[in-house]
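Enquirer: Sequence plus predicted model, see below.
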Amino acid sequence: MKVASVVGARPNFVKLAPLSRALRERFHEVIIHTGQHYDYEMDRIFFDEIGIPEPDHHLGVGSGSHGKQTGEMLARIEDVLMKEEPDAVVVLGDTNTTLAGALAAAKLHVTLVHVEAGLRSYDRRMPEEINRVLVDHCSDILCCPTKTAVDNLRREGIVDGVYLTGDVMVDAMNLCMDISKRSTILERLDLRPKEYMLATLHRAENTDDDERLWGIIGAFEDIGSSLVFPCHPRTERRLRDLGLWDSLSESIKVIKPVGYLDMLQLERNALRILTDSGGVQKEAYILRVPCVTLRDRTEWVETVNDGWNVLAGASRESIVRYAKGFAPNRSQTHIFGDGEASRRIADVMESFMCSSRDTAQESINTS
């Protein structure tokens, strides 16, 4: 049976790395790359570093408004699906690529698999939240990383096709952990373990809101200790537009986005992590590094409830206070599973698709 995996943004690539390996043991996988992310540091480096198979189709959509980008992806993905005729389409996470792939599959009546289903921040101002809700309600197979995600779907009336598989990010980190130890990023940046903080900032709710962006950057300036800041292209553009780029303090070590292996090394050795990224919140938890989240809400509520993550919003004072003083006061409960999520997802897909095929054949035989 043929499976089409639709990816296009940095978070999709990381999740696909272990999942593609599991899928290819049972299916013929075709990879469709929308081109949502296209800078080397946000795209190509992941294929070079962590062994993701080369895309079979690269759609080259690029950047644009949410509507324009999603619409162009939808049309181009639909063309590929009509040509490839897969038995199932796999989408991952909550990006515009995820939504476009889901809509294309649903409209063509192709079995749709959502990896990382059931997440909710309950903040509809976030485009990712809209994407999550729509994709979940289109999907036939919903692979949930945590029990909370399963419960979220149940509250929305989604119970059929829901599976608790664990989180593929644990699989990805297990796959790459030993390799990442070869990274020389600390030496290149002259950093010592646990003597710096790591910050990432890219979500539109922060970068496109002048007041929030000023508050977060002001906090970065106030923290004082060495702060490593791999800067997303969108964030750099906004800082330049506001005249903040050239006046950033020398205590902030601004660098270009780094590959996944370098990022794991930076995360593992950080004293604390400050981020608005859902994936980085989760990686911080798995690596047992305290996390300060630069948002008012998070879809990864388990990390907050377990005491390893705190929501600071965009308040300059709150960010500085937590950055200097937040420390978990208890051990973890291993909420994201055992690193076998990719295998479970492949098991679920194989069982579902074989059952559907048998049912269709029985219908033909009795007609």
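Expert: Noted; the coordinates are in hand. The shown structure was predicted, so the numbers you read here are calculated from the model rather than taken from an experiment.
Enquirer: from here on, contacts and neighbour counts on C-alpha atoms
Expert: Noted.
Enquirer: Have a look at the protein and report its longest helix.
Expert: In the chain, with assignment by DSSP state H, the single longest helix is helix 341-366.
Enquirer: Remind me what that one packs against, helices and strands.
Expert: Contacts defined by 3 or more Cα pairs under 8 Å, 6 or more residues apart in numbering; DSSP states H and E place helix 341-366 against helix 10-24, helix 168-180.
Enquirer: Structure two is appended below for comparative analysis:
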Amino acid sequence: MSVIVVVGTRPEIIKMAPVVRELERRNVGFVFIHSGQHFDYEMSQVFLEELGLPRPHESFRLKNSNPASQMGEMMIKLEKALGEHRADKPSVMLIQGDTNTMLAAGLTALKLGLRVGHVEAGLRSYDWRMPEEHNRRMIDHVSHYLFAPTEVSKRNLLEEHVWGEIFVTGNTVIDAVDMYFDRIEAVEEKVVQQLRFDEYVLVTFHRAENVDDPKVLRDFVRVLRGSPMPIVFPVHPRTRRRLQEYGLMGEVERLDNVQLLPPQGYFEFLALMRNCRVVMTDSGGLQEEATHPRIRKPVLVLRNSTERPEAVMQGFARVVGVNPVVVLAELEKTLKSGVELPGVSPFGDGRAAVRIVDSVLSRLGT
């Protein structure tokens, strides 16, 4: 018996790292596949090595960037690759999250008669503008095993009457922070020394529905300009392209209260988060990482919805939208209030990977 583990983007690699390491710890055979959605194998190899993960058995270079073409290409390449691993007798494919290649992987597995296990099942933003919302719903409805991170996620799945079996496991992102915390501490001093500010707000902004809209992007620049506390802003490649395209990059570079940084590594970014006062972001994963007991930062979500309501319910996050007047008012209130955050994460206790592997092995009779 062999398990197939498919990843493609950096968040997927981070969140599946604890599962891969747990499979290794138990000597469970697995086939590790990198879909190549965000970057090719050479570019990702350093990142995989940094996390102590094995070299993928298969790694693709996807030529298409159009979502439909990309999914079709992924399905063709994955079917061929799985055919070459028939001797491994794979019986379940584990996929994580809600990207195009994860949906393609899930559909391919289904058509080939493999069972599908969806890690981080049941997240819902109820915002149909988000392509991720389409993907995660479809993945959940073709999955045999649904590894919901929280009871809220489980309730979403039950309300949709999914036919697969649901397990509440916690989120593997908490496992990952636990697993790599020594590495985060090791780079912390160097990361902080590069900053111009002693106190700062950490900002990320990259989602297509935000940065591809010139009005929203101009409003975002107004937020940067008007922030009552200095800002540290690692600039995502998509965001940099749009700032340049809309003639805003020069204005951002001239802001004295903003320090621009290149995209950061996983350890470096978490070190930045540990030392900031507030996180402002449109990222989903950061809403989870900020709740880890050794990070514990308030988050202002620069979106109109979130698929992580648990962070809001526990007081870690507030959904503030993208209107600069509202965002700046909420930021000032957060900086002044000094809210005491919970000492435990709503996303689990760091044993999600153990529960996921336990469930897979029990259902496969191993």
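Expert: Everything's here; your move. The model shown is predicted, which means the values in this text are computed figures rather than measured ones.
Enquirer: After superposition, what is the TM-score?
Expert: After superposition, the two chains reach a TM-score of 0.92 (TM-score structural alignment, normalised by the length of structure 2), with 353 aligned residues with a Cα RMSD of 1.9 Å.
Enquirer: looking at the helices and strands packed on helix 341-366 of structure 1, which is closest to D123 of structure 1?
Expert: Closest to D123 of structure 1 of those, according to Cα to Cα: helix 10-24, at 20.0 Å.
Enquirer: in that closest one, what counts as buried?
Expert: By 16 or more other Cα atoms under 10 Å, the buried positions in helix 10-24 of structure 1 come out as 10-23.
Enquirer: I would like the residues contacting that helix, please.
Expert: For helix 10-24 of structure 1, the external contacting residues (Cα atoms under 8 Å, 6 or more residues apart in numbering) are 7, 29, 37, 42-43, 46-47, 50-53, 92-93, 168-169, 171-172, 175, 260, 279, 342-343, 346.
Enquirer: hmm, which of these are the buried ones?
Expert: 7, 29, 37, 42-43, 46-47, 50, 52, 92-93, 168-169, 171-172, 260, 279, 342-343, 346.
Enquirer: related to what we said a few turns ago, can you redo the helices and strands packed on helix 341-366 of structure 1 as a markdown table with distance to L108 of structure 1?
Expert: Formatted as a markdown table, those follow (distance: least, Cα to Cα, whole Å):
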| stretch | distance to L108 of structure 1 |
| --- | --- |
| helix 10-24 | 22 |
| helix 168-180 | 27 |
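Enquirer: among those helices, which is nearest L153 of structure 1?
Expert: L153 of structure 1 lies closest, by Cα to Cα, to one member of these: helix 168-180, at 18.8 Å.
Enquirer: give me every residue that touches I255 of structure 1.
Expert: Counting by Cα under 8 Å, 6+ apart, I255 of structure 1 makes contact with V228, F229, P230, C231.
Enquirer: Which of those fall within strands?
Expert: V228, F229, P230 (DSSP state E).
Enquirer: rewinding a little: got the buried residues for the longest helix of structure 1?
Expert: A341, S342, R343, R344, I345, A346, V348, M349, E350, F352.
Enquirer: on that earlier part again, the helices and strands packed on helix 341-366 of structure 1: which one's closest to D209 of structure 1?
Expert: helix 10-24 (22.8 Å).
Enquirer: next helix or strand past that closest one?
Expert: Using DSSP states H and E, the helix or strand that directly follows helix 10-24 of structure 1 along the chain is strand 28-33.
Enquirer: Give me the mean distance between the helix or strand following that following strand and structure 2.
Expert: Counting by DSSP H and E, the next helix or strand C-terminal to strand 28-33 of structure 1 is helix 44-50. When structure 2 is superposed, helix 44-50 of structure 1 averages 2.7 Å from its matched positions, counting by mean Cα distance after the TM-score superposition for structure 1.
Enquirer: which secondary structure elements does helix 44-50 of structure 1 contact?
Expert: Judged by 3+ Cα pairs under 8 Å, 6+ apart, the packing partners of helix 44-50 of structure 1 are helix 10-24, helix 260-269.
Enquirer: outside of it, which residues touch it?
Expert: Residues outside helix 44-50 of structure 1 that contact it (Cα under 8 Å, 6+ apart): R10, F13, V14, A17, Y38, I52, P53, E54, C176, G259, Y260, L261.
Enquirer: likewise stretch 79-86 of structure 1?
Expert: M1, K2, V3, A4, H57, A104, A105, V110.
Enquirer: same question, stretch 138-146 of structure 1
Expert: 102-103, 106, 111-118, 136, 150, 160-168, 335-337, 341, 345, 349.
Enquirer: Could you dump the contacts of helix 44-50 of structure 1 into CSV with distance to E250 of structure 1 added?
Expert: Supplementary listing: those in CSV, determined by distance: Cα to Cα, whole Å:
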residue, distance to E250 of structure 1
R10, 28
F13, 33
V14, 31
A17, 36
Y38, 29
I52, 37
P53, 40
E54, 40
C176, 32
G259, 24
Y260, 25
L261, 26
